[in-house]
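Q: What shape does this take:
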Amino acid sequence: MATVRFTKGLFIHNEHAGSQREPVIEQVISVLKEAVGHVERKVITEPGEGEKLCYETVQDYDIVIIYGGDGTVHECINGIARLEKRPIVAVLPGGTCNDFSRAIGVPEDLDAACRLLKTGVVRKVDVCAMNDRFFANFWGIGMITDTSENIDENKKSMIGKMSYYLSALETVRHPSFFHYMIEADGRKLEGEAAMVVALNGNYIGTVDLPFQANHEDGYLELIIVKDSGFPLIKEVIQTKKIKATGEHAANLEHYHVQSFTIQTDHPMLIDMDGEVYAVTPAVCNVKKGHIDCLCSA
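A: As a prediction, this is how the structure comes out:
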């Protein structure tokens, strides 16, 4: 496979990403310099800085290399997606779960991920617009938002992704239900749910979900979960079997859509890529192939 090479790159890293040892960052940069002629470095130190940095500066670069977790990627994508001229994006896993990079085939090993700068292929990856924001991996309300909100930050720093599982288990045991009204590709849907999720990728909290979401097909997998408890846990445990048979363990509805609007009986917090800051109602649509990402072959 031909080596991918770039003239000028911007290396953005979250100061909290991965190991905090400076030699690790210098090691990453030394690998990047083998594939990028000139590399500049910027450090994200506060929320919102990544989006602002990307929106204002990345048009001057051939490639932007983002080292951080899903939150950092979410910020940077929200800056890049609004641009007319968008550079190629490479993501290096530096967070707790790294769901987006995992979904597009970026290795969890940092050295292997860096080597994609030399060996990877560029693919046109879908991103999704919600109102005036963007998400790369998933959108959700209900239990998924409760899970994000209930994560103990002290546990997260100590036990990493296990903190997501513990929060998810607690949320599944004590769900809250809400009334929704959805119009999806002209189809009207209404009822009670514990969770509504729109998947652009197939991983949340490192869990491979029992659906066939694809970052390159121009569609979202819209999932309406009607109940929780053991059937929902079984849904995740039996992912491979469910993908093979299409027979779901939980009581849910599944739609393959390009866009949808949603209203709820009260404003509900929205989780996008693990970041919770917006509320319903929402209008979502897929922007097919909107960003060029460096991926595994």
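Q: From here on, just use CA atoms for contacts and neighbour counts.
A: OK.
Q: Would you mind measuring from Val31 to Glu46?
A: 26 Å (C-alpha to C-alpha, to the nearest Å).
Q: now swap in Ala198 and tell me
A: Ala198 sits 28 Å away from Glu46, going by C-alpha to C-alpha.
Q: now Gly9
A: 22 Å.
Q: quick one: which of the two has more around it?
A: Gly9 (25 against 10; other C-alpha atoms under 10 Å).
Q: Could you pull out the strands in the stretch 1-150 of the chain for me?
A: Along the stretch 1-150 of the chain, the segments classed as strands by DSSP state E, counting those that start in this stretch run 6-14, 36-44, 63-68, 88-93, 121-130, 133-135, 138-142.
Q: wait, which of these is closest to Asn214?
A: Asn214 lies closest to strand 121-130 among these, at 8.6 Å (C-alpha to C-alpha).
Q: which residues are in contact with that closest one?
A: Residues from elsewhere that reach strand 121-130, judged by C-alpha atoms under 8 Å, 6 or more residues apart in numbering: 4, 81, 88, 134-137, 200, 215-218, 282-297.
Q: buried sites along stretch 262-280?
A: Neighbour counts over stretch 262-280 (16 or more other C-alpha atoms under 10 Å) mark 262-264, 268-276, 278, 280 as buried.
Q: So which of those belong to helices?
A: Within the buried residues of stretch 262-280, no residue falls in helices by DSSP state H.
Q: for these, which one is nearest Phe178?
A: Thr264 (7.1 Å).
Q: nearest spatial neighbour of that closest one, skipping sequence neighbours?
A: Tyr180 (4.5 Å; C-alpha to C-alpha, 6 or more residues apart in numbering).
Q: do the same with Ile223
A: Spatial nearest neighbour of Ile223, chain neighbours left out: His254 (4.7 Å); criterion: C-alpha to C-alpha, 6+ apart.
Q: any idea how far the one you found lies from Ile144?
A: When His254 is compared with Ile144 (using C-alpha to C-alpha), they lie 16 Å apart.
Q: Proceed likewise with the subsequent sequence, for comparison:
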Amino acid sequence: MKRARLIYNPTSGREEMRRLLPDILHRLDVAGIETSCHATTGEGDATREAAEAVYRGYDIIIAAGGDGTLNEVINGMAGKDNPPPLGVFPLGTTNDFARAMGIPRKWEEYCDLVIRDQTRPIDIGKANDRYFINIAGGGSLTELTYEVPSRLKTLIGQLAYYMKGIEKMVNLSPTELSIHAEGYEPMHGEFMMFLIANTNSVGGFEKLAPDARIDDGLLDVIAVKKCKLAEFIRLVTMALRGDHFNDSHVIYLKTKRMEVSSPKQVLLNLDGELGGKLPAVFEILPSHLRIFAQS
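A: Predicted structure coming up:
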């Protein structure tokens, strides 16, 4: 019998996991997967628990929650030797990674993927000594995802991000950055933000980095040069259609490694969570983990 460790955020998805847990455990148990659970209690708890699960030799680790919970679990696994395959129950507000991977929203369908042992290799991003699975970024607008209180996200979902985004846009200001991407000439100037995508789903935008792939061994980088608020809002509307690449304010490139620094304090966003600050070295780790998903 296989052993699985299910790490879940009890507040994600309007506390949906509390209701689903007995049925999920029963379905896995009947299929020969003995599953134990851990409900996270605070920041860093999922990382510690995932690292412990790797150490204790579990055959499967499952993360249930939003992108933040997934990021913590990844950080507990990615630095270990021979981590087991990872399962993902998407229960958060945006679920960018799950959307990009085509992970079923129905828990029964996803349980069956795990039971069939249907996995695929995926790339993992690294920012200094931390890992990210979907997105990294910096600049004032990228701060909104980790500034929205978790309770507010639980109560009103995606609307919480829109509310915070409007507040951020009013005070949006450029940041001086130096960007050195492998294979490109160095860049220095004022930027509104930079994003590094590992998939094509970023903050609910599926056309922001449409060519990004989880298994191509590359990071897709989007940097927005200094512009006025009206121009930035126009860029956002263009991004909804995927037309932003034609704008002179947008820099787009693919690379395996990139260094970013700034004379000012710039906080990093990793999968929607606070991930340290610049300077930072970003790199891709090809086929670093296996995840339960359709091929």
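Q: and the residue in structure 2 that the residue nearest to Thr264 of structure 1 lines up against, how many residues sit next to it?
A: Correspondence of Tyr180 of structure 1 to structure 2, assessed by TM-score structural alignment: Leu177. By the criterion of other C-alpha under 10 Å, Leu177 of structure 2 has 24 neighbours.
Q: and Leu177 of structure 2, what element?
A: Assessed by DSSP states H and E, Leu177 of structure 2 sits inside strand 175-181.
Q: related to what we said a few turns ago, same drill for His254 and Ile144 of structure 1, tell me which one is more crowded.
A: Counting neighbours by other C-alpha under 10 Å for His254 of structure 1 and for Ile144 shows that Ile144 has the greater number, 24 against 14.
Q: contacting residues for the counterpart of that one in structure 2?
A: Matched across to structure 2, Ile144 of structure 1 falls on Leu141, judged by TM-score structural alignment. Counting by C-alpha under 8 Å, 6+ apart, Leu141 of structure 2 makes contact with 165, 168-169, 172, 192-193.
Q: from those residues, which is closest to Leu159 of structure 2?
A: For these, the nearest to Leu159 of structure 2 is Gly165 (9.7 Å; C-alpha to C-alpha).
Q: got the contact list for that closest one?
A: Here Gly165 of structure 2 is in contact with 141, 144 (C-alpha under 8 Å, 6+ apart).
Q: Aligned counterpart of it in structure 1, please.
A: So, by TM-score structural alignment, Gly165 of structure 2 is matched to Ala168.
Q: residues touching the most centrally placed residue in structure 1, list them.
A: Central residue of structure 1 (C-alpha atoms, centre = their mean): Asn137, 3.0 Å from the mean position. Taking C-alpha under 8 Å, 6+ apart as the contact definition, Asn137 of structure 1 lies against 99-100, 127, 199-203, 272-273.
Q: Identify the farthest-apart pair in the residues you listed.
A: Farthest apart among the contacts of Asn137 of structure 1 by C-alpha to C-alpha are Val127 and Tyr203. That separation is 15.1 Å.
Q: Stretch 83-93 of structure 2: how far from the chain's middle?
A: The chain centre lies 11 Å from the centre of stretch 83-93 of structure 2; the measure is C-alpha atoms, centre = their mean, to the nearest Å.
Q: counterpart of it in structure 1, which residues?
A: Counting by TM-score structural alignment, stretch 83-93 of structure 2 corresponds to residues 86-96.
Q: and the closest residue to Ala184 of structure 1 other than its chain neighbours, how many neighbours does it have?
A: Using C-alpha to C-alpha, 6+ apart and skipping residues adjacent in sequence, the residue nearest Ala184 of structure 1 is Phe260, 4.1 Å away. By the criterion of other C-alpha under 10 Å, Phe260 of structure 1 has 21 neighbours.
Q: Just confirm Phe260 of structure 1 is within a helix.
A: No - using DSSP: H, G, I helix; E, B strand; the rest coil, the assignment for Phe260 of structure 1 is strand, not a helix.
Q: Now which residue in structure 2 aligns to it?
A: Match for Phe260 of structure 1 (TM-score structural alignment): Met258.
Q: Just list the residues touching its match, thanks.
A: Met258 of structure 2 neighbours (C-alpha under 8 Å, 6+ apart): 179-182, 281-283.
Q: and of those residues, the nearest to Val236 of structure 2?
A: Ile179 (22.4 Å).
Q: which ones are touching the closest one?
A: So Ile179 of structure 2 contacts 186-188, 258-261 (C-alpha under 8 Å, 6+ apart).
Q: Can you show me the helices along structure 2?
A: 16-30, 45-55, 67-77, 96-101, 107-115, 144-147, 150-156, 158-170, 229-241.
Q: Please produce JSON lines containing these, extended by distance to Phe89 of structure 2.
A: Below are these laid out as JSON lines (distance: least, C-alpha to C-alpha, whole Å):
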{"stretch": "helix 16-30", "distance to Phe89 of structure 2": "9"}
{"stretch": "helix 45-55", "distance to Phe89 of structure 2": "14"}
{"stretch": "helix 67-77", "distance to Phe89 of structure 2": "9"}
{"stretch": "helix 96-101", "distance to Phe89 of structure 2": "8"}
{"stretch": "helix 107-115", "distance to Phe89 of structure 2": "7"}
{"stretch": "helix 144-147", "distance to Phe89 of structure 2": "20"}
{"stretch": "helix 150-156", "distance to Phe89 of structure 2": "16"}
{"stretch": "helix 158-170", "distance to Phe89 of structure 2": "18"}
{"stretch": "helix 229-241", "distance to Phe89 of structure 2": "26"}
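Q: just so I know, which of the ones you listed lies nearest Ala209 of structure 2?
A: Between Ala209 of structure 2 and the helices of structure 2, the shortest separation by C-alpha to C-alpha is 9.0 Å, and it involves helix 229-241.
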